[in-house]
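1. Here's my sequence, what's the structure:
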Amino acid sequence: MCGIVGLVSFTQDLAHRSDLVESMRGALALRGPDEVSEWSSPRALFVPRRLAVVDLSGGHQPAVATDAAGRETVVLNYTGEVFNFAELRAELRGRGHEFRDRSDTEVVLRAYQEWGPACAERLRGMFAFAVWDVRTEELVLIRDRFGIYPLFYAETPDGFAFGSEPKALFATGLVEPVVDRTGLLEALSFTPTPGLSVFRHTREVIPGEVVRYSRAGVSRARYWNFTPREHTDDLATTERTVREMLEDIVRRQVISDVPISSMLSGGLDSSAVCALVNRSLGGGDRLQTFSMEFAYHLENFRPDEVHDSPDAPYVAKMAAHLGSEHRELLVDRDHLADREAQAAVVRAHERPVAGLDMYVSLYRLSQEVRRFCTVTLTGDGSDELFGGYMWFHDPFYVKSRTFPWLGASHQMEFLSGLLDRELYHELDFAGYTRDRYEEAVAEVPLSGEESAHERRMREITYLNMTRYLRVILDRKDRLGMAASIEGRVPFCDHELAEYVYNVPWEMKVADGREKSLLRAAVRDLLPEAVLQRKKSPYPTVQDPAYRTALRAQLKEITERPGARVNDLLDPARVESVLTDPTYGLRAGVTRMSIEAAVQLDHWFESGVRVEL
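-> All right, here's what the predicted structure looks like:
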């Protein structure tokens, strides 16, 4: 894992820009606390930071290839993990390549030498990297198939900038943190659009995409997407195949030269990953597991529409079953309402998020994990792939012609409820959501042989895998990196995803429940109570004291002279939140919208400008 940032210019000499180097290396310090370096030439400047995980003495960045005469030919700035690097190294050795270390970084470098940008098709894992081809003066950016690691870019007045996060681009002084109308819609509509950043003139490399920049300009091409295929395996074979694939994936992903752990929520996904990791460790190091619980829920939890039970009892059952070294972090109202923790979340994401309490609790959990481990595995991606969310199963949500997670909320405003009503209607949030949805559905890969219901379930799966999963993976990455933790996601293996994407829906719900295919595949690994537990999403705090704290924060913001966020807020709705015992719910303001106002304040305080 590393943080990468770089520049290309065909008009200025970048070889001796120490001023730029100093600024760029500070922007991504948490992504790479173990090593910082630089590489420069007249046309290109790379400033990588490294979090050492595999081959601690090797794998230095950037990786540089030379020709027979010792001239530099290819320079690699790389972040991530390629889990089939051993097989690729053997193949590349057979093709005449020599290796100086045992890192996957050098394998990616040699793979690029051998196959060029097409090397991406051979990589199995999570990665984002930049290659400067000295011979052709071309920059190539490549991102993994699911966007597990972020990668942004922007054209500058005299060239091109790239980085793991937008803040790295801003550190060059050539890109500005400006949010325009489209950016504000993207930030507050909860309809993630692949390729779009919330910042003007800044784009994100689409998962499974290659972006190239040269004197001829910018070009983009996809190297991967889901491909519809006929599924010929019967149910028993499908269950066995999923299990075998998961065992192989986890076996590859536990490779590490630093302490490794697993997140445990007591649900099917994280429990399955923990059990598979525990088996892969083979009785060596004792598995370390971590969980989070809201202190209020220990005695006051109430079932709601999506949370049927608290996590803690199931976590305890699973940790005892595994014999893991388990640590539980209790989070209370003061932790959630802490302004510095909230600001840290906004700085990490560089945008408002939906469900600030969840993000602050996960930020604090990441800080706790980092005290003991550098790598952690999670169950992220399973719900999107196997159909775990409620909106896969309720006919009302399935039939809703919008993003299913918006249908599941009855299209309430997640983040825009306190936005000025005139501005809200002028921006046309409803139209923006509709257009993004229609674009997304139009790109769903279909064979043309699906029944109407199978087609719809394929659409919902694709929307989750390409849009909703982006939110989940960004959360994992940004909050993990805020604590310098590498997060690995076994369910986001592209070979597994390709296989399960083509499994007919009736097989995925063979026992009439969510994720029945996965449940059957891991049935022997889990205690019965955990195996049969109903899907419960990441918890949101029920403590009324948190609502009170948010209300107090909103009041402070509205009374603070010069608080720029007030220019975007609707005074009548703000007043309803501050005076109505229901906190404005009757005016249509959800708690997430109050959290959004608090986050917008932190965002603007960090230097972001809104130009509508």
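2. going forward, measure contacts between C-alpha atoms and count neighbours the same way
-> Fine.
3. Is N278 in contact with A319, as I believe?
-> No - assessed by Cα atoms under 8 Å, N278 is found out of contact with A319, at 10.8 Å.
4. Is T232 in a helix, a strand, or coil?
-> Three-state assignment for T232 (DSSP: H, G, I helix; E, B strand; the rest coil): coil.
5. In contact with the residue nearest the centre of the chain: list those residues for me.
-> What sits nearest the mean C-alpha location of the chain, by Cα atoms, centre = their mean, is L473, with 1.8 Å. For L473, the contacting residues are 147-148, 380, by Cα atoms under 8 Å, 6 or more residues apart in numbering.
6. Could you also give me the structure for this next sequence, so I can compare it with the first?
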Amino acid sequence: MSTIHASLNLIDQQPAGCERIEKMLEASAYWRPDATHQLSSCDHACRMARASLINTRQSRLESVHRDSSGNMITANARLDNRDELAGQLEIPANELEQHADGMLILLAYKRWGEACPKQLLGDFAFVIYDAVQDKVFAARDHFGVKVLFYTRTESEWLLSNEHNAFFTSGAVKKVIKESWLVQQLWALRSNRFESPVNGIETLPAAHSITLDRTGNASISRYWDLEERDDWNGWDDASLIDELKRRFEQAVRSRLNSEYPLASELSEGIDSNGITGFAARALGEEPLYTLSYGCIELDDDNRHIWEATYQDIYEMQAMHANIQPIWRKQEKNNSLTLQQQTLNRHAGVPMPVKDGAHISYGRLAAKKGVRTLLSGWGGDHCVSTYGDFYESELLNQGKFITLHRLLREKRARGRSGKPAKAWAGLLLKHAIPPLFRSLMRRKRGLVDGQHHLAHSHPLKRIHVERYQLMQKQQEFLKQYERYSVKAHHQRELFDVGVEPRLVESELCSRIYRIEYRYPMLDVRLVELAYNMPSHLKVYQGIERYMYRKILEGVTTERIRWRVKADVQHPRYDHIDNNNRSESRESIKDQTDDSALVRDYLDLDGSKQAKARRLQKGIELLLEIEEQRQSGEMEITKAS
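-> Take a look at the predicted model:
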């Protein structure tokens, strides 16, 4: 893990000198880097810097690298295909260990030019200065595990994966986009991470960008998830064996660390698979696990956690080297404090939807951990439920197979009566608007979004100005899919995988932790995407192909049970320290806030969820405090 910074002066502009890049580096001081490096191009048109966290042997070799042609690179990278690259680049096997990942990427650029990201596997964000063509080329990994921001000022291009670097450098003012603010308050879903600040852009996942000194920028996509026929003719058993091989390799390739490792572990099959395979691969080396809030079970909370923890205890007992991390219940509102910590280091408010990113980093760091495995992204493709297989069969005219599937899902408790399921399916295909209308009456995402639209206290002027109702309807319309592969595309790219990854990176960096995601291994995802749909929901058993590969690494109960049997924590009984503030408390906080009154109608918010309302108010109050001190502004839509 590292933070990277680069500046490229525009033509006819005076070089910014070392001060700009040094001030960008200052933004990383909070996480106490193990080393920092700076380098300038020969003509001083480009300057680069890097703040390093050492967690692997290769990371000890990382720096801002320069080759014999004067090309430079600063990279935050963890490559999975080092051996393959070495062969393609004709690097002798006995010399590969002397090459950091950043240097391999620079050599790949020299060989393939702007096509080099297509040759890379792993998690990466990098910036290259091409001394011959006098331009900057940068890229980000396939799913967006590593983030990269950029901006253009009057005199230069700036790039960094440290959001606050744009402010510590003095290059960008803290001007919050009102469009971003109202979408945060409204909780409108987004498929990509967006900086709150006007002028700071986020390079999309699986994209590269070329910046020249005339001020021009060119962005292109270098990878997409596509249908492939590589496995045509393979039987079911061979396909599942290949899935297991690739999954195990995805886990193993993410265990490279000179420090202890930790893994998220719930009672779900995604985290169980990763933790189980990792524990096996590590042998006698310890693997720490983090579960839910890591609250230690005692007599005061037994009614909340005991049933949930039982599954986790049984899984942990299968692997002698698993060492669970537990802590005492905290009396303060830790999520609020953690959110404030992130905001301070990001330079602006940056709401996090899942506080586990921060709390896990803090707990793991106390054990000396610098690498944390996560099962996030699994059910988006690799451990898919096989949703929309029914629509796929209907479109293919396979009515007998479809009816059998509906009966099998009914027997497993995953569907209603076949006749009712048929009626809903036919209505979905024949009259989509009527189907969407009926879906509002069911508890679920559609109903929840509909309720949000009609109960949220955001004032109507903002809802109308930014067309939030229309955007929500567009989101719900594209949410419908008619095949399993279309569902994978939706889950991976359309409903917000990337924002969660960025949140995790920014939060864990505070505690010198790097997140790694085996479920987002490119070769694993490409295979899972192209596996036949009948293996994804086989004889009514959802997530079948993934369940098959978990034999011996988790309990049989976890491996085969239905979701309805999962024992979730009884949050209704969790004490008030972990509940949202009362509405009376909310009113007390906001009586004197002009900004809250500008955006929210609290008198009409009785149906809004208190926790969501509280988070929105905390966001507005923090912005208001910085506005009053002159540090921050809000810009409205033109």
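7. coming back round to it: of the contacts of L473 of structure 1, which are still contacts in structure 2?
-> Mapping the contacts of L473 of structure 1 onto structure 2 (both residues aligned by TM-score structural alignment, their matches' Cα atoms under 8 Å) leaves 147-148 still in contact.
8. In a markdown table: the contacts of L473 of structure 1, plus neighbour count.
-> A markdown table is the format used below for the contacts of L473 of structure 1 (neighbours: other Cα atoms under 10 Å):
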| residue | neighbour count |
| --- | --- |
| G147 | 24 |
| I148 | 25 |
| D380 | 21 |
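9. Need the nearest residue in space to the equivalent of F491 of structure 1 over in structure 2, chain neighbours excluded.
-> By TM-score structural alignment, F491 of structure 1 lines up with M519 in structure 2. In space, and not counting its chain neighbours, M519 of structure 2 is closest to G378: 5.0 Å by Cα to Cα, 6 or more residues apart in numbering.
10. after the lengthiest helix in structure 1, next one along is what?
-> Longest helix of structure 1, by residue count under DSSP state H: helix 235-253. Next along the chain after helix 235-253 of structure 1, taking DSSP states H and E as the criterion, comes strand 260-263.
11. other SSEs contacting that next one?
-> Contact analysis of strand 260-263 of structure 1 by 3 or more Cα pairs under 8 Å, 6 or more residues apart in numbering; DSSP states H and E lists helix 268-281, strand 288-294, strand 375-377 as its packing neighbours.
12. Secondary structure element holding the residue nearest to the centre of structure 1?
-> With DSSP H and E as the test, L473 of structure 1 turns up in helix 469-481.
13. That helix maps to which residues in structure 2?
-> So helix 469-481 of structure 1 sits over residues 497-509 in structure 2, by TM-score structural alignment.
14. how far apart are the matching stretch and its match in structure 1?
-> Compared with structure 1 after the fit, stretch 497-509 of structure 2 shows a mean deviation of 2.1 Å (mean Cα distance after the TM-score superposition for structure 1).
15. what span of structure 1 lines up against stretch 310-321 of structure 2?
-> Using TM-score structural alignment, stretch 310-321 of structure 2 pairs with 313-324 in structure 1.
16. List the contacts of the matching stretch.
-> By Cα under 8 Å, 6+ apart, stretch 313-324 of structure 1 touches 264-267, 271, 275, 278, 286-289, 291, 325-326, 526-527, 529-530.
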